[in-house]
Each structure stands twice: as C-alpha cells, then as structure tokens.
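J.: sequence unknown, structure follows:
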C-alpha cells in the first residue's frame, strides 16, 4: 500500500502545556487531528470550570489561522474536588472528563489524589451524570518496582473501583502491559488509550548504547511480551482500544539532566508513527477505526467527516524543534520513517 486515506482522527490524550511551548506544539497536532482531549496538569493544574474555560481560550487563540481544531477540556481531580464541580463540568458543555493522577505519579502530579476512596462522592455523581474518568493507572509506592506499578494499580485500585461504581465510564490511559489489556477486555464501561511509543518500543530502547532520556515516559516502556500484547490490542479491531498519544513536550535541558522529566514528544509525527506500527503488524486496514472511530464512540461524540491522506514516502524525523530558549527533541528524532501526510 502506497497511500492511505482515512477519516480525520482525534487525539484522546494530549499535553500541550501553556505559553510559548503551547504556541509551538499546537500546530503539530492541528495538522493531523480534529479534536484532542487536553490534559489538565499545568502548574497550577486546571481544577475548575473557570480555569478550564480560560485555558481553552488560550488554546483557541494559538490555533493557526484558517485551521479548525476543537480542544476537549478536562478537570484535574484532587482530594478537594466536589460533586458541585462535576455538575458544573457537565453544564459547561466543553469539559468532557476528569483526570485522576495518583499524587506524585508523573509530571506535575503533586496535586493528585492521595487516597482514591476520598473521591467516592465525586465518582458517584460522575457515574450518575455519565461523565468519564480518565485514569493514570500506576501506584506510587516506593516498594513497588517501576515496571510493576500498572499491574499493582489494577489489583489494588481499579478492580475495587469498578466493583463500587460498575457504571462509571473509565478510560485507562496509555496502557503498557498485558495485565491492562486483560483488565480492559473484561471490565464493563472501560476503554483504553494506546501511545505510539508503547506500540513501537520496548524497554530496551531506553538503554541502547547508553541512557536515552527521550524514550523515558510514565508509565515506563515495558518488556517485549507486553509490547506485543499492546500491539495485538490496538490492531484487534476491538472498540475498547483507541488512539491517545500522551505527547508531552519537555525542553531538551529538562530531559537531559540528572533527573530528567518523563514524557515523549510525538505530536509532530504521531499519525505517521501509528501508521508505522500498524504496517509492521500487517494491520493498516485497522488504523482508521482505531484512530478515528472508537474514541468518539466511547465519548459519545460524532465522528469526524473530513479525511486525511498518508502516503508512503520515506522522511527523517527532525533531530530537534527550536524553541525561544531551548529546543524539543521528538520521539525517535533523527530516525527515518516511511509514512507522511500528503
């Protein structure tokens, strides 16, 4: 296949930060995706409808002239979130979900939930009004191996949560293990997003020839057997699995230091990376549904009507993207891939 035309996709998990970085990275997403679920972990985080409205306006102002894009906003769940916040989110029309971060689990998660049961009143209302919960599914216990944090989170928190709130719609974000795949397959009202890095790479990518910080993300890359399980889920045609890049821009100096930030920047070339992964799995015919249909269906939003075309033509991912005072290093920067947007 030399050309692939699909319904324009959406990104159901995206970090775009704020300020100058927002203005740099947003056009990369807009070029490929019609909509995106915007992550709320700014400093300080987006915790109220008013804060989400202000952030949404800053995003809209950064959309390149003449192009269309809809930011789908989320609120950051904290120990202090109330049922009134959920009602206000639903009434806003533009807040589509709440995001759960365990405190300290990833970038800017210090405001996260310290004990998930503290949020049961909120979950009860979310279940009642049918507002989805987006979950960063890792425990933060220091005695749990970093490669086991997702598995332990499922056992310790997700299974009990589903027992308490069986009708609550949950998106298990950026799944990385066969354990997560099995949980999603078996649980009612649960879907999952899958990133390009977890489709294309296993944990060896972190250490080839030395420490490679631009492959470091959370949840961390896992072993090959888990990568294969993620590929199988993404290419299975099961509507429980859909596209979410978790693209997370960090400047080079914040990645390449003694305590580098977690996150891979893929917004520049996300759809091309997914095409690469699906072609490797001999499943390009499954890419459209994964990228363009299953996400809006789960969120109960209309599918897009515009189309986008990918052509098979080798190009090299830029080694870096200039910023005013630094630069971004894209995922797999400097590597040649085979698909690009026409």
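T.: Nice, thanks for sending it over. These numbers were taken from a predicted model, which means no experiment stands behind them.

J.: contacts and neighbour counts: CA atoms only from here.
T.: Fine.

J.: where along the stretch 151-300 of the chain do the strands fall?
T.: Listed in chain order, the strands of the stretch 151-300 of the chain (DSSP state E, counting those that start in this stretch) span 170-172, 190-194, 241-243.

J.: Using JSON lines, lay out these together with distance to residue 340.
T.: Putting these into JSON lines (distance: least, Cα to Cα, whole Å) gives the following:
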{"stretch": "strand 170-172", "distance to residue 340": "29"}
{"stretch": "strand 190-194", "distance to residue 340": "20"}
{"stretch": "strand 241-243", "distance to residue 340": "18"}
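
J.: who wins for proximity to residue 222 among those?
T.: Residue 222 sits nearest to strand 190-194 of all the strands of the stretch 151-300 of the chain, at 13.3 Å, using Cα to Cα.

J.: Go through that closest one and flag the buried ones.
T.: If you call a residue buried by 16 or more other Cα atoms under 10 Å, then strand 190-194 has these buried ones: 190-194.

J.: hmm, back to that, nearest to residue 296, of the strands of the stretch 151-300 of the chain?
T.: Short answer: strand 241-243, nearest of the strands of the stretch 151-300 of the chain by Cα to Cα, at 9.4 Å.

J.: Tell me the helices and strands packed up against that closest one.
T.: With contacts taken as 3 or more Cα pairs under 8 Å, 6 or more residues apart in numbering; DSSP states H and E, strand 241-243 sits against strand 11-14, strand 190-194, helix 224-234, helix 294-299.

J.: Try it again at 6 Å.
T.: strand 190-194 (3 or more Cα pairs under 6 Å, 6 or more residues apart in numbering; DSSP states H and E).

J.: outside of the strand it packs on, which residues touch it?
T.: 169-175, 184, 240-244 (Cα atoms under 6 Å, 6 or more residues apart in numbering).

J.: Check stretch 204-221 too.
T.: 202-203, 262-264.

J.: out of those residues, who has the most neighbours?
T.: residue 264 (27 neighbours; other Cα atoms under 10 Å).

J.: Out of the contacts of stretch 204-221, which comes closest to residue 313?
T.: residue 264 (23.8 Å).

J.: Let me know whether the closest one touches residue 246 as I believe.
T.: No. The criterion here is Cα atoms under 6 Å, and residue 264 misses it with residue 246 at 7.6 Å.

J.: rewinding a little: between the contacts of stretch 204-221, which is nearest residue 28?
T.: residue 264 (14.3 Å).

J.: any idea how far the closest one is from residue 322?
T.: 16 Å (Cα to Cα, to the nearest Å).

J.: Residue 161 now?
T.: 43 Å.

J.: what's the answer for residue 170, then?
T.: Distance of residue 170 to residue 322, computed by Cα to Cα: 37 Å.

J.: quick one, which of the two is more surrounded?
T.: residue 170 (26 against 11).

J.: And here is the other one:
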C-alpha cells in the first residue's frame, strides 16, 4: 500500500483472485519502505473498500518520527495510528505484524475479533540484550527491534495461550552477509530455514506444544479467511542439530540466526 492506493485498486485486487491482503509500511520505517504511507489518513478510502470486500490489512506497526525513542516506536504507533484506524474502520480486518511489546499484546487482546497479530520466533526467543552479547550482533538486528525481557515474556504468553488472535509470522529476512556486516547494516533476521523448530523451542519451554499446530497452521488461516491445507504432515523430534555458519545466497552468503549453535528440534516432512 502507498499513498496512491485507491478504492479502485482494492476492487481490482479482490477481483483478481490472487491478492488476499494488503501490506502497509509507514514510509521509511524499515528496509525497502521508501514508498510507504506518509499519512495514514491518505489511505482511509482504500481501507473503507477493504472492509467492504473483506480484505485484511497487514501493518508494520511503528512510527518513523525521529523524536520518538527507537525502542518506543511500536508503543507510540498504537496510540497515534492504530487507535484511530480501529475506531474509524471497525469492520476492517487488521493484522499487526510481528508485534514486539506487551503494549501491543494488550491492545490486540482488547480489540474485537477482527484485529489480530503475528509473532516471530526470534521475538519469542530473544530480548534486546542478545543484540549486544559479546559485542554487536548485526544478525539479530531486525525491525521492529528486539525489546526488554518483560515484552518478550508477554509475547510468549500470548503465543502459547491458544488465543486465536495471535498466530505465526516469521518475518524471515535473508539479507546477504555483506549487507548485514557493514557500516550501515540492514534490518532483518534469517529464520526461515528453521522457523518451525525455533517456535517449537518456545512452546516446549512453556509446556504448550499442544498449542503449536493452531499457532502455526489454523489460527492464521482462519483469520485470513483461507482454507487450512490438509494432507501433508510434519514430524517434530526433540533432536538437536548444529546450524551452519552460513548458507549460499547467489554470489554471496547469508548468516542464519543461531549460526554455529544448536537448535533443539528437528523437523521432517512426512
């Protein structure tokens, strides 16, 4: 979605049968968001059409105001943007993607059933201390950035609760090593190679493995209005394995999360 996205664009997208949702980035808030929305009210007409046709809006929930503390960008977004949007478009399906704060958990929980949120494996496993452990770790720098431990704990509680408003969203970003280890490294963690296994670690630690299938498979599909896929099954085993130091990526390489360390679970496609 951009400032120029119109109700007609939404109608065409819905009619195509290929577009199931619309992603909104505030301008400049993350990697490759230079064409993002500058003022949320610019896209209110498009949102009205989305509510009519039942198309979900997926939001990267941070402000890009330089006077706002970097770690408060999500909290401020809730007050300045999300509250007005939900009030103005009460029937619009909204997903706050990759939430990172206790504030977001409380906000989504308090909203009606048309507001949900995704949570990444890395925001469940790490707090902001991990970015600075043994020096600066660029491969744990993502946006929204990792937060304090109290926020991680709140995310874990939401993810493992079985509440259908919360479901998986990996936000996996396999940026080349040269783009991460640089004077101005880009944001994003590569978790896609083992996202299910990483989620399993959190759910197992909480004694909530029975809630994992819903979080991964059915809760999100139901919210988006998609039919869950059946026929294929995955097998998770408590069997540790060592993550490679890097993976090939074209002429470069990508450094995965937990490179050189172990992941506790192994996944097999049956």
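T.: Yep, that arrived. Bear in mind that the values here come from a model prediction, so they are computed numbers and not experimental data.

J.: picking that back up, mind putting the contacts of stretch 204-221 of structure 1 into TSV with distance to residue 51 of structure 1?
T.: Shown next, in TSV, are the contacts of stretch 204-221 of structure 1 (distance: Cα to Cα, whole Å):
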residue	distance to residue 51 of structure 1
202	37
203	37
262	25
263	24
264	26
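
J.: Please point out which parts of stretch 53-66 of structure 1 sit buried.
T.: Using 16+ other Cα under 10 Å as the test for burial, stretch 53-66 of structure 1 gives 53, 55-56, 59, 62-63.

J.: Which ones among those residues lie within helices?
T.: The helices, defined by DSSP state H, take in 53, 55-56, 59, 62 from the buried residues of stretch 53-66 of structure 1.

J.: Quick check: chain neighbours aside, which residue is closest to the counterpart of residue 185 of structure 1 in structure 2?
T.: Per TM-score structural alignment, the equivalent position to residue 185 of structure 1 in structure 2 is residue 109. Spatial nearest neighbour of residue 109 of structure 2, excluding adjacent residues (Cα to Cα, 6 or more residues apart in numbering): residue 165 at 7.4 Å.

J.: Check the burial of whatever residue of structure 1 lines up with the one you found by counting its neighbours.
T.: Here residue 165 of structure 2 is matched to residue 240 in structure 1, going by TM-score structural alignment. By other Cα under 10 Å, the residues close to residue 240 of structure 1 number 24.

J.: before we move on, what about residue 48 of structure 2?
T.: Counted with other Cα under 10 Å, residue 48 of structure 2 comes out at 18.

J.: That one matches what in structure 1?
T.: Using TM-score structural alignment, the partner of residue 48 of structure 2 in structure 1 is residue 124.

J.: give me the element that match is part of.
T.: Using DSSP states H and E, residue 124 of structure 1 sits in helix 120-129.

J.: mean per-residue distance, that helix to structure 2?
T.: Compared with structure 2 after fitting, helix 120-129 of structure 1 has a mean deviation of 0.7 Å; criterion: mean Cα distance after the TM-score superposition for structure 1.

J.: Average offset of the helix or strand that that helix is followed by relative to structure 2?
T.: Per DSSP H and E, the first helix or strand lying C-terminal to helix 120-129 of structure 1 is strand 133-135. On superposition with structure 2, the mean distance recorded for strand 133-135 of structure 1 (mean Cα distance after the TM-score superposition for structure 1) is 0.3 Å.

J.: okay, and strand 133-135 of structure 1 goes to which residues in structure 2?
T.: Using TM-score structural alignment, strand 133-135 of structure 1 pairs with 57-59 in structure 2.

J.: And stretch 102-112 of structure 1, by the same measure?
T.: Under TM-score structural alignment, the match for stretch 102-112 of structure 1 is residues 26-36.

J.: Could you list the buried residues of that stretch?
T.: 26-30, 36.

J.: same deal with stretch 146-166 of structure 1?
T.: Neighbour counts over stretch 146-166 of structure 1 (16+ other Cα under 10 Å) mark 146-147, 149-154, 157-158, 161-162, 165-166 as buried.

J.: and what of stretch 304-317 of structure 1?
T.: Across stretch 304-317 of structure 1, burial judged by 16+ other Cα under 10 Å covers 304, 310-312, 317.

J.: Kindly report the same for stretch 59-69 of structure 2.
T.: Neighbour-count burial for stretch 59-69 of structure 2 [16+ other Cα under 10 Å]: 59-64.

J.: what residues does that stretch touch?
T.: 23-25, 29, 73-74, 77, 96-97.

J.: Stretch 210-220 of structure 2 too?
T.: With Cα under 6 Å, 6+ apart, stretch 210-220 of structure 2 has contacts from 162, 164, 167-168.

J.: Out of those residues, grab the one that's most surrounded.
T.: residue 167 leads the contacts of stretch 210-220 of structure 2 on contacts (other Cα under 10 Å) with 30 neighbours.

J.: what about it, distance to residue 85 of structure 2?
T.: Taking Cα to Cα, one finds residue 167 of structure 2 at 21 Å from residue 85 of structure 2.

J.: now residue 174 of structure 2
T.: 32 Å.

J.: Tell me which stretches of the stretch 51-200 of structure 1 form helices.
T.: For the stretch 51-200 of structure 1, helices defined by DSSP state H, counting those that start in this stretch occupy the ranges 83-92, 120-129, 149-153, 159-164, 178-186, 196-200.

J.: Using CSV, lay out those together with distance to residue 19 of structure 1.
T.: Below are the helices of the stretch 51-200 of structure 1 laid out as CSV (distance: least, Cα to Cα, whole Å):
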stretch, distance to residue 19 of structure 1
helix 83-92, 24
helix 120-129, 31
helix 149-153, 32
helix 159-164, 36
helix 178-186, 35
helix 196-200, 26
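
J.: Tell me which of those helices sits most buried.
T.: helix 196-200 (a mean of 25; mean count of other Cα atoms under 10 Å).

J.: For that one, give the aligned segment of structure 2 as residue numbers.
T.: Counting by TM-score structural alignment, helix 196-200 of structure 1 corresponds to 121-125 in structure 2.

J.: Give me the mean deviation of that stretch from structure 1.
T.: So stretch 121-125 of structure 2 averages 0.3 Å relative to structure 1 (mean Cα distance after the TM-score superposition for structure 1).

J.: For residue 113 of structure 1, the count of nearby residues, please.
T.: Residue 113 of structure 1 has 22 nearby residues by other Cα under 10 Å.

J.: I figured it hits residue 103, correct?
T.: Yes. Contact criterion Cα under 6 Å: residue 113 of structure 1 and residue 103 qualify, at 5.2 Å.

J.: residues in contact with residue 110 of structure 1?
T.: 103-104.

J.: got the contact list for residue 172 of structure 2?
T.: Counting by Cα under 6 Å, 6+ apart, the residues that residue 172 of structure 2 touches are 189-192.
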